[in-house]
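> Let's see this in three dimensions:
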Amino acid sequence: MPLTTLLDALFPRGHAITVNDSVLTGTATTDDGEVTVIGTTDKIEVGVDHALVLADTVLASTAAHPQRPIVMLVDTAGQRLARRDELLGINGYFAHLAQTLDLARRRGARLVTLVYGESVSGGFLSFGLMADHIHALPDAQVWVMDLRAMARVTKQPLEKLQALSLTSPVFAPGVENYVAMGAVQSLWDGDLARHLLEALRAPADGDHRAALGAERGGRTLAARVATAVSQGNA
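Alright, predicted model coming up:
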């Protein structure tokens, strides 16, 4: 879905969102009031400069309106693999962005993510994955690591991982598999403004992704193992 169409569908009451170097920042109006909007477009590879702009917007929103919700719109091909960004310590910039979102949450802001394009690796982990609830459009693409890269990292044959991906969502890219694992709470279709309102009104009562993954059959052991560890039985 084109970005302008998406923004009009999410915020029919109006929005003031600018796009600079494929980074979205601004505000929008919902039936429940104003929200801060941050995000990415054009399948951008998120670098240190982008992370700073996103973090600055979050901090400004938290300082001026501590309890104003923050809506994150995600379309990223991952983190920028450039020498300059690596030498500057891109991991530290991403950690700073994640910390600003954690601060916003602790100050009372609701955090909602909508993946409308791609969401890959560090470019997604550093802000979109920090939300209280993560949702996606049906045609969105979500993955953390390509199977070829996973094969190099795990030292497992690509053919073995491809076979595992046929039966286990953990090894398979695609938004449906991330719904099955509980990482994506739901897919939005139809009235996007209504979906957004429901997400903003839903209680933020902890991280239930492992439990959702168990219910949906995508992650059968995560919740059980986490419970055992927390109870000292592991």
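> CA only for contacts and neighbour counts going forward, please
Fine.
> Going along the chain, name the strands of the protein.
For the chain, the strands defined by DSSP state E cover 15-20, 23-30, 33-40, 44-46, 70-79, 111-120, 133-136, 141-143, 186-187.
> which outside residues touch the shortest one?
Contacts made with strand 186-187 from outside it, assessed by CA atoms under 8 Å, 6 or more residues apart in numbering, are listed as 134, 135, 136, 137, 138, 179.
> Show the buried residues in those residues.
Buried members of those, counted by 16 or more other CA atoms under 10 Å: 134, 135, 136, 137, 138, 179.
> and this one, so I can compare the two:
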Amino acid sequence: MSGIRTPRPPSPSFGAAWFEALVGTAADALVNAPTGTSAGPSTGTSPGISGGVPAGRRADLPGSMRVGSVGLDGQDALLIAVVADPAARLPRARGGEVGLEEGWALADVLAGAVARDQGRSLPRPIVLVVDVPSQAYGYVEELVGLHQALAAAVAAAARARMAGHPLVALITGKAVSGAFLAFGLQADRIVLLDHEDVTVQVMSRPATARITRRSPAELDRIAELVPATAHDGASFAALGAVHSTVRAENPAAPTPADTAAVLTALAEAAADARAGIGGLSSRMSSPAARQQRAATREVRERIAAAWRP
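Purely as a prediction, here's the structure:
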């Protein structure tokens, strides 16, 4: 790994804080194991840190992965997060990025959940706690095949949806670029925390400014006219993909009231996904999408009409 520049230290993780707040609210003390391994006691059966081991940390997964259980309206759900790991083997994946190891591990955990719930009349909901600044850009990642790892995570999420698992993403902080595509954007329903540090875009705001050679102030003016170019959570929600938003009193250190409000929103989103239109199509039929994405809807309808014999 010599010659690879070590990235700057990771910023505090909203995702880690929310995982610790939510984990342990379920009755199930065991979580699914990746395919080919046996399920063991989860370190995430109680919030916070126990014995120096982070909640949800599993020895068979990368140090950036957290897996546990969360109780949603009386039903246990699988809870997954990707967090910063300063000791990660690959330097480009130390700040919460979704890299080679994370992509394959996500695919393995999701496949394990589908296998474990085979035969259940109601497969467990799966909650993805999203705070991911980017995919892990790096020479090693590109050489080995980061695209394959992220595609495996996307495919596993799609299979989980098709197997009847309500898949709900909770955006707690950053949801940027290929990391969000692989971890979160494939969910049946998206719940968004409403606070100023939420970022949802194809690239970060500073990167967008550098690429477009515009100042942040210019980007803000453009975003007022074209919500799809904005980086804030409210603008993303206006496009129709967000099922519900939750205002937290302290998003960096959730209070019991914050946790209760998010649990209610997650349970409602999972129930709606199970009872209503599953998959991603609901994002184009929501009231916000009908208003903000009218042109996109019309183009899709015309293409569909032209495509049909």
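> overall similarity of the pair, as a TM-score.
Laid over one another, the chains give 0.86 as their TM-score (TM-score structural alignment, normalised by the length of the first structure), with 231 aligned residues with a CA RMSD of 2.7 Å.
> thinking again about what came up before, put together JSON lines for the contacts of strand 186-187 of the first structure, with distance to residue 8 of the first structure on each row.
Output for those, formatted as JSON lines (distance: CA to CA, whole Å):
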{"residue": "134", "distance to residue 8 of the first structure": "20"}
{"residue": "135", "distance to residue 8 of the first structure": "18"}
{"residue": "136", "distance to residue 8 of the first structure": "17"}
{"residue": "137", "distance to residue 8 of the first structure": "15"}
{"residue": "138", "distance to residue 8 of the first structure": "18"}
{"residue": "179", "distance to residue 8 of the first structure": "25"}
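> so which of the strands of the first structure comes closest to residue 232 of the first structure?
strand 133-136 (28.5 Å; CA to CA).
> equivalent range in the second structure for the closest one?
In the comparison with the second structure, strand 133-136 of the first structure aligns to the range 189-192 (TM-score structural alignment).
> what's the spacing between that stretch and its chain's center?
Centroid separation for stretch 189-192 of the second structure versus its chain: 9 Å, with CA atoms, centre = their mean, to the nearest Å.
> Show me what that stretch is in contact with.
167-172, 184, 233, 237, 241-246, 265-266, 269-270, 273, 280.
> so how far does it sit from its counterpart in the first structure?
Mean deviation of stretch 189-192 of the second structure relative to the first structure after superposition (mean CA distance after the TM-score superposition for the first structure): 0.9 Å.
> In this model residue 78 seems to touch residue 44 of the first structure, though I could be wrong.
Yes: assessed by CA atoms under 8 Å, residue 44 of the first structure is found in contact with residue 78 at 7.4 Å.
> Can you find the partner of residue 69 of the first structure in the second structure?
So, by TM-score structural alignment, residue 69 of the first structure is matched to residue 125.
> Over to residue 89 of the first structure?
In the second structure, residue 89 of the first structure lands on residue 145 (TM-score structural alignment).
> And for residue 44 of the first structure?
That one, residue 44 of the first structure, aligns with residue 96 by TM-score structural alignment.
> Geometric centre of the first structure: which residue is closest?
residue 128 (2.4 Å; CA atoms, centre = their mean).
> Spit out the contact partners of the nearest residue to residue 104 of the second structure once chain neighbours are set aside.
Leaving out its chain neighbours, the residue that sits closest to residue 104 of the second structure by CA to CA, 6 or more residues apart in numbering is residue 149, at 5.2 Å. When the contact criterion is CA under 8 Å, 6+ apart, the partners of residue 149 of the second structure are 99, 100, 101, 102, 103, 104.
> What remains of these once you look at the first structure?
Retained in the first structure: 100, 103, 104, out of those (criterion both residues aligned by TM-score structural alignment, their matches' CA atoms under 8 Å).
> Can you tell me the number of residues neighbouring the closest residue to residue 145 of the second structure other than its chain neighbours?
Distances taken as CA to CA, 6+ apart put residue 100 closest to residue 145 of the second structure, at 7.6 Å, once the chain neighbours are dropped. Using other CA atoms under 10 Å, the number of residues around residue 100 of the second structure comes to 23.
> give me every residue that touches residue 100 of the second structure.
Contacts of residue 100 of the second structure by CA under 8 Å, 6+ apart are 136, 141, 145, 146, 149, 150.
> what separates the last one from residue 115 of the second structure, distance-wise?
Same thing as residue 150 of the second structure. Distance of residue 150 of the second structure to residue 115 of the second structure, given as CA to CA, to the nearest Å: 20 Å.
> do the same with the fourth one
Taken as CA to CA, the spacing of residue 146 of the second structure relative to residue 115 of the second structure amounts to 25 Å.
> Neighbour count for those two, which is higher?
Neighbours were counted for residue 146 of the second structure and for residue 115 using other CA under 10 Å; residue 146 has more, 24 against 16.
> residues contacting the more buried one?
99, 100, 103, 136.
> which non-adjacent residue is nearest the last one?
This points to residue 136 of the second structure. Leaving out its chain neighbours, residue 136 of the second structure is closest to residue 99 (CA to CA, 6+ apart), at 4.7 Å.
> Next, count neighbours for that neighbour.
28.
> Could you verify my assumption that it touches residue 138?
No: between residue 99 of the second structure and residue 138 there is no contact under CA under 8 Å: 9.3 Å.
> distance of the nearest residue to residue 49 of the second structure once chain neighbours are set aside from residue 68 of the second structure?
Nearest non-adjacent residue to residue 49 of the second structure, counting by CA to CA, 6+ apart: residue 55, 5.6 Å away. Using CA to CA, we find residue 55 of the second structure at a distance of 8 Å from residue 68 of the second structure.
> Compare those two and say which is more crowded by neighbours.
residue 68 (33 against 25).
> so what corresponds to that one in the first structure?
So, by TM-score structural alignment, residue 68 of the second structure is matched to residue 26.
> what's the answer for residue 224 of the second structure, then?
Residue 224 of the second structure maps onto residue 166 in the first structure, by TM-score structural alignment.
> so how far is residue 138 of the first structure from residue 194 of the first structure?
16 Å.
> What are the buried residues along stretch 286-305 of the second structure?
Result for stretch 286-305 of the second structure [16+ other CA under 10 Å]: buried residues 286, 288, 289, 290, 292, 293, 297.
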